[in-house]
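J.: kindly return the folded structure for what I paste below:
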Amino acid sequence: MSDPRAIADRVEIEALRGEYTDAAMMRDYERIASLFTSDGALRMPHVPADIVGRDQIRAWGEQVPDRVEFFVQNTHPGVIRLGGDTATGRAYLQEVIRMRDGSSHLNYAIYHDRYQRTDDGWKFAERVYEIRYLDTTPLGGTAPPPPAVHSE
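T.: Predicted coordinates:
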């Protein structure tokens, strides 16, 4: 691959996917919403959730802390297929989740993505979450309490 634009597009799309994972881990739902086109969709058939548009994506995310005690998502690069100002791709992930109701989830999943080049860079046009493996055995570990803040 020697086309500089294709290389730049791939780097930018990979950065978009990394930004999504970071925003999810930091519970920054405003940032997550900003990573989608204005009519972008986040679809999670196993949840089930079909969320369209930045306002709905942000609002859905803001409800997550009410349902989720802790969440760790590790996302791994997958394929990116460029098509001019659009692209498709997949990213692979593992998640550990404990819900507020005490249930647990260890899963391996795939994000099936559609990307759109915009004036603000690459954005998700659609992100579909497909669980490939789910283990609901109670997790043995716990999330540590937040660290104490020291003032000087």
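J.: CA only for contacts and neighbour counts going forward, please
T.: OK.
J.: residues in contact with Asp3?
T.: For Asp3, the contact set (C-alpha atoms under 8 Å, 6 or more residues apart in numbering) is empty.
J.: kindly apply the preceding question to Ile7 instead.
T.: By C-alpha under 8 Å, 6+ apart, Ile7 lies in contact with Met1.
J.: which residues of the protein fall in strands?
T.: Using DSSP state E, the strands of the chain run over residues 36-44, 49-52, 68-76, 80-83, 86-99, 104-118, 121-135.
J.: tell me which of those lies nearest to Glu30.
T.: strand 36-44 (10.7 Å; C-alpha to C-alpha).
J.: hang on, the earlier thing: of the strands of the chain, which is nearest Arg5?
T.: Using C-alpha to C-alpha, those put strand 80-83 closest to Arg5, at 10.5 Å.
J.: ok, Tyr92 to Asn74 distance?
T.: Distance, Tyr92 to Asn74, using C-alpha to C-alpha, to the nearest Å: 8 Å.
J.: which of those two has more neighbours?
T.: Comparing Tyr92 with Asn74 by neighbour count (other C-alpha atoms under 10 Å), the higher total belongs to Tyr92, at 19 against 14.
J.: just checking, the more buried one touches Gln73?
T.: No. Counting by C-alpha atoms under 8 Å, Tyr92 does not reach Gln73; the two are 10.2 Å apart.
J.: if we can go back for a sec, could you dump the strands of the chain to CSV with distance to Met26?
T.: CSV is the format used below for the strands of the chain (distance: least, C-alpha to C-alpha, whole Å):
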stretch, distance to Met26
strand 36-44, 17
strand 49-52, 20
strand 68-76, 10
strand 80-83, 25
strand 86-99, 14
strand 104-118, 19
strand 121-135, 19
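J.: one more, so I can put them side by side:
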Amino acid sequence: MTKSLRELSDRLEIQDLLVDYSHAVDRREWDALDVIFTPDATIDFRATGGAHGDLPAIKAFLAKALANFTVSQHLIAPSKIELAGDTATGRTMCHNPMVLEGGRVLFVGLWYIDRFVRTENGWRIADRTQELAYFHNAPG
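T.: Prediction:
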């Protein structure tokens, strides 16, 4: 099926948003999340043992939780994106190795289930939920 230029542009902008999220978290640039999520976004990381709440709560949670790791990588696969005008949904696979102090590597496999909205400043994530696939080498 042929896609319109607008649909191609929307898909690329959403993909860039997902990449920007990965880079912001892995670089510990918490304020960069302000231009990735809507101000009233709801974020649910409970599937992987994390927090649930608004953006300020999640930024605080991430800063505290990731302080235990020397490095992390959010390796995302191409997303399944469904566009519907100025909204969209997405399901994105993520493989997330994280290195603990001492060198032990924890692997987390998950999906991000997102609802996106087009704003006057471009696409943003309005809702994000994690769906757990696996943990490997988790501290016990």
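J.: give the residues shared as contacts by Tyr92 and Gln73 of structure 1.
T.: Contacts common to Tyr92 of structure 1 and Gln73, judged by C-alpha under 8 Å, 6+ apart, are absent.
J.: ok, back up a step: between the strands of structure 1, which one is nearest to Met1 of structure 1?
T.: The closest of those to Met1 of structure 1 is strand 80-83. By C-alpha to C-alpha, the value is 12.2 Å.
J.: packing partners of the closest one?
T.: For strand 80-83 of structure 1, the packing partners by 3 or more C-alpha pairs under 8 Å, 6 or more residues apart in numbering; DSSP states H and E come out as helix 4-25, strand 86-99.
J.: between those, which gets nearest to Arg127 of structure 1?
T.: Ranking those by proximity to Arg127 of structure 1 (C-alpha to C-alpha) places strand 86-99 first, at 9.2 Å.
J.: quick check: closest non-adjacent residue to Leu132 of structure 2.
T.: Computed as C-alpha to C-alpha, 6 or more residues apart in numbering, the closest residue to Leu132 of structure 2 that is not its neighbour in sequence is Leu110, at 4.5 Å.
J.: contacts only, for that neighbour.
T.: By C-alpha under 8 Å, 6+ apart, Leu110 of structure 2 lies in contact with 93-96, 130-134.
J.: any idea which residue sits dead centre in structure 2?
T.: The C-alpha lying nearest the average C-alpha coordinate of structure 2 belongs to Tyr21 (C-alpha atoms, centre = their mean; 5.4 Å).
J.: isn't that residue up against Ile36?
T.: Yes. Taking C-alpha under 8 Å as the definition, Tyr21 of structure 2 is a contact partner of Ile36 at 6.6 Å.
J.: might you report the residue contacts of the residue lying closest to Leu100 of structure 2 once chain neighbours are set aside?
T.: For Leu100 of structure 2, ignoring the flanking residues on the chain, the nearest one in space by C-alpha to C-alpha, 6+ apart is Phe69 at 4.5 Å. By C-alpha under 8 Å, 6+ apart, the contact list for Phe69 of structure 2 reads 98-101.
J.: can I have the buried ones of these as a ChimeraX selection?
T.: Filtering those down to the buried ones (16 or more other C-alpha atoms under 10 Å) takes a single ChimeraX command:
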select :98,99,100
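J.: TSV please, covering the contacts of Phe69 of structure 2 and showing distance to Thr42 of structure 2.
T.: Shown next, in TSV, are the contacts of Phe69 of structure 2 (distance: C-alpha to C-alpha, whole Å):
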residue	distance to Thr42 of structure 2
Met98	24
Val99	27
Leu100	28
Glu101	31
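J.: how close does the residue lying closest to Ile80 of structure 1 once chain neighbours are set aside get to Met44 of structure 1?
T.: Distances taken as C-alpha to C-alpha, 6+ apart put Gly89 closest to Ile80 of structure 1, at 4.3 Å, once the chain neighbours are dropped. Using C-alpha to C-alpha, we find Gly89 of structure 1 at a distance of 16 Å from Met44 of structure 1.
J.: Arg100 of structure 1 now?
T.: From Arg100 of structure 1 to Met44 of structure 1 the distance is 20 Å (C-alpha to C-alpha).
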